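Participant: Have a look; sequence and predicted model below, questions after that.
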Amino acid sequence: MGQIKIFGIKERLNPVKETLSKVIHECMMDALEYPSDKKFHRFFPMDKSDFYFPNGRTEAYTIIEISMFEGRTVEAKKRLIKLLFERISTLLEISPQDVEITIFETPKHNWGIRGLPGDELVLNYKVNV
């Protein structure tokens, strides 16, 4: 399971939402063996006045927060992060300097999905990759 939030300045984020969503999902599938039909993305386009960020970033600055079940290896998570930086830079021309990624992992029992605690779900994919 994974829920992804993407934050950015609306004038820069809105035009690339569809492509960025596709890139993120492909990285999830490649790095974490994520199923193609499991896509949970939410975009938060923000007014410039509501989005403060440090010097050295441009208006393309984008934050990606990934919440997922715990269980992936450190190597798999690092592969995900590296793929995201690489593909976002190549396909969307957003510099790695303008992208921040955070992965939040929680035990399955801390999730409620389709009327069940997450640890009682039958999944059609592996978490331990």
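Facilitator: Done, it's in.
Participant: From here on, just use CA atoms for contacts and neighbour counts.
Facilitator: Noted.
Participant: Let me see the ranges of the helices in the chain.
Facilitator: 10-13, 17-32, 74-92 (DSSP state H).
Participant: and residue 29, how many neighbours?
Facilitator: Residues lying near residue 29 (other C-alpha atoms under 10 Å) number 17.
Participant: and residue 73, how far is that from residue 94?
Facilitator: For residue 73, the distance to residue 94 equals 27 Å [C-alpha to C-alpha, to the nearest Å].
Participant: wait, I meant residue 107
Facilitator: 32 Å.
Participant: who's more crowded, the two?
Facilitator: residue 94 (18 against 12).
Participant: for residue 121, what are its contacts?
Facilitator: Residues in contact with residue 121 (C-alpha atoms under 8 Å, 6 or more residues apart in numbering) are residue 113.
Participant: how about a cut-off of 10 Å?
Facilitator: Counting by C-alpha atoms under 10 Å, 6 or more residues apart in numbering, residue 121 makes contact with 108-109, 112-115.
Participant: Please narrow these to those residing in strands.
Facilitator: Counting by DSSP state E, the contacts of residue 121 place 112-113 in strands.
Participant: Select only the buried ones of the contacts of residue 121 in ChimeraX?
Facilitator: To isolate the buried members of these in ChimeraX, using 16 or more other C-alpha atoms under 10 Å:
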select :108
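Participant: got another, please set it beside the one above:
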Amino acid sequence: MPLVKIALRSGKPTEFVRSVSRSVHRAMVETINVPEADEFQIITENSAAELVYHPTFLGIQRTDDIVIVQIYLGVGRTIEQKQTLYARMVEVLKDDPGIAPADVFINLVETPIENWSLGNGLTTFVR
């Protein structure tokens, strides 16, 4: 049930954006038990003025290829699962479409199950 927001610099080729989308979803499927068909993403391409980041915060060397991934998901993953997700996502994005690990910024936002309606106006996971 995750909802994923991906922000990146505008001007990237369509295939690059699609590859980011596929890679982010693949990492979630492989590491945090997200079903293959559970794919909901909002992807924004932003101008330099609209995507603000510090290029060296915490000693990490970021570039204009930065990709910010925010994942809204239900509560319940362990710290180990989250760490595995972060590592796998960086690995997959490095392989395809070729994003440097330093340019991958990930944030998880956990919300209770009653805060989700995936359609038909129903609280999908509340019985």
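Facilitator: The structure has been received and is ready for your questions. For clarity, every value in this text was computed on a predicted model and none was experimentally measured.
Participant: What does the TM-score come to for these two?
Facilitator: With the length set by TM-score structural alignment, normalised by the length of the second structure, the two chains reach a TM-score of 0.86; 121 aligned residues with a C-alpha RMSD of 1.6 Å.
Participant: on that earlier part again, figure out which of the helices of the first structure is closest to residue 48 of the first structure.
Facilitator: Among the helices of the first structure, helix 10-13 comes nearest to residue 48 of the first structure, with 7.8 Å by C-alpha to C-alpha.
Participant: what does that closest one contact?
Facilitator: 6-7, 16-17, 20, 43-48, 51, 59-62.
Participant: Now do the contacts for the residue nearest the centre of the second structure.
Facilitator: The second structure has residue 69 as the residue nearest its centroid, 3.4 Å off, counting by C-alpha atoms, centre = their mean. Contacts for residue 69 of the second structure (C-alpha under 10 Å, 6+ apart) come out as 4-8, 20-21, 24, 43, 89, 104-108.
Participant: what number of residues lie near the aligned residue in the first structure for residue 89 of the second structure?
Facilitator: By TM-score structural alignment, residue 89 of the second structure lines up with residue 84 in the first structure. Using other C-alpha under 10 Å, residue 84 of the first structure has 25 neighbouring residues.
Participant: Might one say that residue 84 of the first structure is in contact with residue 102?
Facilitator: No. Counting by C-alpha atoms under 10 Å, residue 102 is not a contact partner of residue 84 of the first structure; they are 11.5 Å apart.
Participant: Show me which of the contacts of helix 10-13 of the first structure is closest to residue 68 of the first structure.
Facilitator: Among those, residue 6 lies closest to residue 68 of the first structure (C-alpha to C-alpha), at 14.7 Å.
Participant: distance between stretch 95-105 of the first structure and the chain's centre?
Facilitator: In this view, stretch 95-105 of the first structure has its centroid 8 Å away from the chain centroid, taken as C-alpha atoms, centre = their mean, to the nearest Å.
Participant: what range in the second structure matches it?
Facilitator: Going by TM-score structural alignment: stretch 95-105 of the first structure matches residues 100-110.
Participant: if we look at the matching stretch, which residues are touching it?
Facilitator: By C-alpha under 10 Å, 6+ apart, stretch 100-110 of the second structure touches 2-7, 55-56, 59-77, 82, 85-87, 89-94.
Participant: rerun that using 8 Å as the cut-off
Facilitator: Counting by C-alpha under 8 Å, 6+ apart, residues outside stretch 100-110 of the second structure touching it are 60-63, 65-75, 86, 90-91, 93-94.
Participant: Among those residues, which lie within strands?
Facilitator: Those of those lying in strands (DSSP E): 67-74.
Participant: Save these as a markdown table, and put in distance to residue 30 of the second structure too.
Facilitator: A markdown table is the format used below for those (distance: C-alpha to C-alpha, whole Å):
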| residue | distance to residue 30 of the second structure |
| --- | --- |
| 67 | 20 |
| 68 | 20 |
| 69 | 17 |
| 70 | 17 |
| 71 | 15 |
| 72 | 17 |
| 73 | 15 |
| 74 | 17 |
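Participant: Nice, that's everything, thank you.
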